[in-house]
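Q: Here is a sequence with its predicted model. Questions after.
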Amino acid sequence: MADRPLIGVSTYLETARWGVWELEAALLPAGYPRLVQAAGGVAAMLPPDEPAYAAGVVARLDGVVIAGGPDVDPSRYGAERDARCGPEARARDSWELALIEAALASGTPLLGICRGMQLLNVALGGTLVQHIDGHVEAVGVFGRHVVRPVPGSLCAGVVGGEVSVPTYHHQAVGRLGAGLVASAFAEDGTVEAVELSGAGWALGVQWHPEMGTDLKVMRSLTTTATAT
């Protein structure tokens, strides 16, 4: 059996409790590594680190996933903080933006999930809408809604036509970053996927494939990672 591609997945950095301990921990919901593994890859956790190390880390990987999580600091895209914007995660912002830049520079296949899609947009000079309604079913509960890929896009080639996806977010892409195109939309017009308009495999999805059973998005990443 051929070696499985090594897929790095960024992590949370939070205070957590297990057993008798309550400590700061690098966390990753199990759905992420399980999805990578089910799609034929090996998952490696990438907790926040010095941004200067990102290029060296990405050089050892076959693919990169930027996971979901906290809101992006609005100062990263030149906006004032809305009262409804969540707490800052500065270490994640710095590290994950560096990972994105390194992946794009090296042509390493890159997938952004929820926050990861938003960071991809910010990394390329785009902006975010700091609050939208209707995309959170209840606090701490993933909902579902339909997304419609743009015909002829990478996203459409990966997921096919209209599809129901797991979702949980209150922010969205505003102005698109340089070189990005919107490649899927929700019924209310919210951008649900972005991708590079040129060569290379770089895709951001606003939904959470790790919370479902559909392997198409992750399998496309791992297949591309194997081939590059």
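A: Happy to help now that I have it. Residues are numbered from 1 along each chain as shown.

Q: C-alpha from now on. contacts and neighbour counts both.
A: Will do.

Q: Please report the distance of Leu104 from Ala38.
A: As judged by CA to CA, to the nearest Å, Leu104 and Ala38 stand 25 Å apart.

Q: At which residues are the strands of the protein located?
A: With strands called from DSSP state E, the chain shows them at 6-10, 12-18, 21-27, 42-46, 63-66, 110-113, 128-129, 143-149, 163-167, 172-173, 180-186, 191-196, 202-205.

Q: For the ones you listed, give me CSV that also has distance to Leu119 and mean neighbour count.
A: Below are the strands of the chain laid out as CSV (distance: least, CA to CA, whole Å; neighbours: other CA atoms under 10 Å):
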stretch, distance to Leu119, mean neighbour count
strand 6-10, 12, 25
strand 12-18, 14, 13
strand 21-27, 19, 12
strand 42-46, 16, 19
strand 63-66, 8, 28
strand 110-113, 8, 26
strand 128-129, 9, 19
strand 143-149, 20, 19
strand 163-167, 17, 17
strand 172-173, 9, 22
strand 180-186, 12, 21
strand 191-196, 11, 26
strand 202-205, 9, 26
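
Q: Export those strands as TSV, with columns for distance to Leu221.
A: Listed next are those as TSV, based on distance: least, CA to CA, whole Å:
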stretch	distance to Leu221
strand 6-10	9
strand 12-18	21
strand 21-27	22
strand 42-46	12
strand 63-66	7
strand 110-113	7
strand 128-129	25
strand 143-149	17
strand 163-167	18
strand 172-173	22
strand 180-186	16
strand 191-196	13
strand 202-205	9
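
Q: A further structure is provided below for comparison with the first:
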Amino acid sequence: MTQPLIGVSTYLDRASWGVWQLPAALLPEGYPRLVQRAGGLAAMLPPDDPARAASVVARLDGLVVAGGPDVEPVRYGAEPDPRTGPAARERDGWELALIDTALESGTPLLGICRGMQLLNVALGGTLVQHLDGHAKAVGVFGEHAVTPVPGTLYASLVPEESSVPTYHHQAVDRLGEGLVVSAHAGDGTVEAVELPGTSWVLGVQWHPEMGEDVRVMAGLVRAAS
């Protein structure tokens, strides 16, 4: 059986390798490795003209919107909190266009951390701009338990409470239209959302690419097959 092609959004940033220090399209290795371990073929999607999103998504079997910088608060009608990071406008515009296109076309979609937050914003939701306790330290992933909501897509993939790698300081506040919560952290933070319906749409607040559990990505790859 042909491996489904899974597009993963990426950063544009400066990077250093060998003798080079140049602008680069970046994606932490864990993302393509997780796609591969789950049985998919990974393709990097660096920021591009949002008008091209439809033609890009049309070539994919599934889409992953990866983690990264804070979503610019203007996208959900809020003023920036002093603790909100610098805007990544090019990436916001590109990834929101990818999400909109995937939702319109029924392309299986997985949002990871920032990707889940963007999914919520794309559907009219808002974000909490700062909370404590979901990252161990700057640049260091933490870990905490996540509890699934029975009867959800996420619970069908991971039916038990599980410990997940986490690094974020923002989270879902008001849910976007049609979304339902499918997992919580112990402090009540929304840890997964999904869009019930005919297509496969799931967002998780943690970073499965930093762990060993492939079940969430395997669910996307099956839906994309």
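A: Right, received. Where do you want to start? Quantities reported herein were computed from a predicted structural model and do not represent experimental measurements.

Q: Looking at Leu104 and Ala38 of structure 1, which is more packed in?
A: Leu104 (17 against 14; other CA atoms under 10 Å).

Q: what's the more buried one in contact with, if anything?
A: 110, 202 (CA atoms under 8 Å, 6 or more residues apart in numbering).

Q: repeat that with 6 Å
A: Leu104 of structure 1 makes contact with no residue, according to CA atoms under 6 Å, 6 or more residues apart in numbering.

Q: Which position in structure 2 pairs with it?
A: Aligned by TM-score structural alignment, Leu104 of structure 1 pairs with Leu103 of structure 2.

Q: separation between its match and Glu143 of structure 2?
A: For Leu103 of structure 2, the distance to Glu143 of structure 2 - CA to CA - is 30 Å.

Q: superposed on structure 2, where does the longest helix along structure 1 end up, distance-wise?
A: With residue count as the measure and DSSP state H as the assignment, structure 1 has helix 90-106 as its longest helix. Taking mean CA distance after the TM-score superposition for structure 1, the mean distance separating helix 90-106 of structure 1 from the aligned residues in structure 2 is 0.4 Å.

Q: State the number of residues packed around the nearest residue to His131 of structure 1 once chain neighbours are set aside.
A: Among residues not flanking His131 of structure 1 along the chain, Gln171 sits closest, at 4.8 Å (CA to CA, 6 or more residues apart in numbering). By other CA under 10 Å, 23 other residues sit near Gln171 of structure 1.

Q: and if you look at the one 5 residues further on?
A: Leu176 of structure 1 has 20 neighbouring residues, counting by other CA under 10 Å.

Q: for it, what are its contacts?
A: Gly126.

Q: one step back: next one: the residue nearest to His131 of structure 1 relative to Gln206 of structure 1, how far apart?
A: Counting by CA to CA - Gln171 of structure 1 and Gln206 of structure 1 are separated by 9 Å.

Q: if we can go back for a sec, wait, isn't the residue nearest to His131 of structure 1 in contact with Gln130?
A: Yes - using CA atoms under 6 Å, Gln171 of structure 1 is in contact with Gln130, at 5.0 Å.

Q: For the equivalent of Ala38 of structure 1 over in structure 2, give its distance to Thr2 of structure 2.
A: Aligned by TM-score structural alignment, Ala38 of structure 1 pairs with Arg37 of structure 2. For Arg37 of structure 2, the distance to Thr2 of structure 2 equals 15 Å [CA to CA].

Q: quick one: which of the strands of structure 1 is nearest Pro87 of structure 1?
A: strand 12-18 (12.2 Å; CA to CA).

Q: check contacts around the residue nearest to Leu220 of structure 2 when sequence neighbours are not counted.
A: Nearest residue to Leu220 of structure 2, sequence neighbours excluded (CA to CA, 6+ apart): Pro108, at 6.4 Å. Shown in contact with Pro108 of structure 2 (CA under 6 Å, 6+ apart): 62, 200-201.

Q: likewise Val136 of structure 1?
A: Val136 of structure 1 neighbours (CA under 6 Å, 6+ apart): 168-169.

Q: and if you look at Ala102 of structure 1?
A: Contacts of Ala102 of structure 1 by CA under 6 Å, 6+ apart are Ala55.

Q: ditto for Leu41 of structure 2
A: When contacts are counted by CA under 6 Å, 6+ apart, Leu41 of structure 2 touches 3-6.

Q: of these, closest to Glu90 of structure 2?
A: Closest to Glu90 of structure 2, out of all of these and judged by CA to CA, is Ile6, at 21.4 Å.

Q: Could you double-check that the closest one sits in contact with Leu45?
A: No - assessed by CA under 6 Å, Ile6 of structure 2 is found out of contact with Leu45, at 9.9 Å.

Q: Which positions in the longest helix of structure 1 come out as buried?
A: 92-104 (16 or more other CA atoms under 10 Å).

Q: got a markdown table for these, with distance to Ala26 of structure 1 too?
A: Listed next are the buried residues of helix 90-106 of structure 1 as a markdown table, based on distance: CA to CA, whole Å:
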| residue | distance to Ala26 of structure 1 |
| --- | --- |
| Arg92 | 11 |
| Asp93 | 15 |
| Ser94 | 16 |
| Trp95 | 13 |
| Glu96 | 14 |
| Leu97 | 18 |
| Ala98 | 18 |
| Leu99 | 17 |
| Ile100 | 19 |
| Glu101 | 22 |
| Ala102 | 21 |
| Ala103 | 22 |
| Leu104 | 25 |
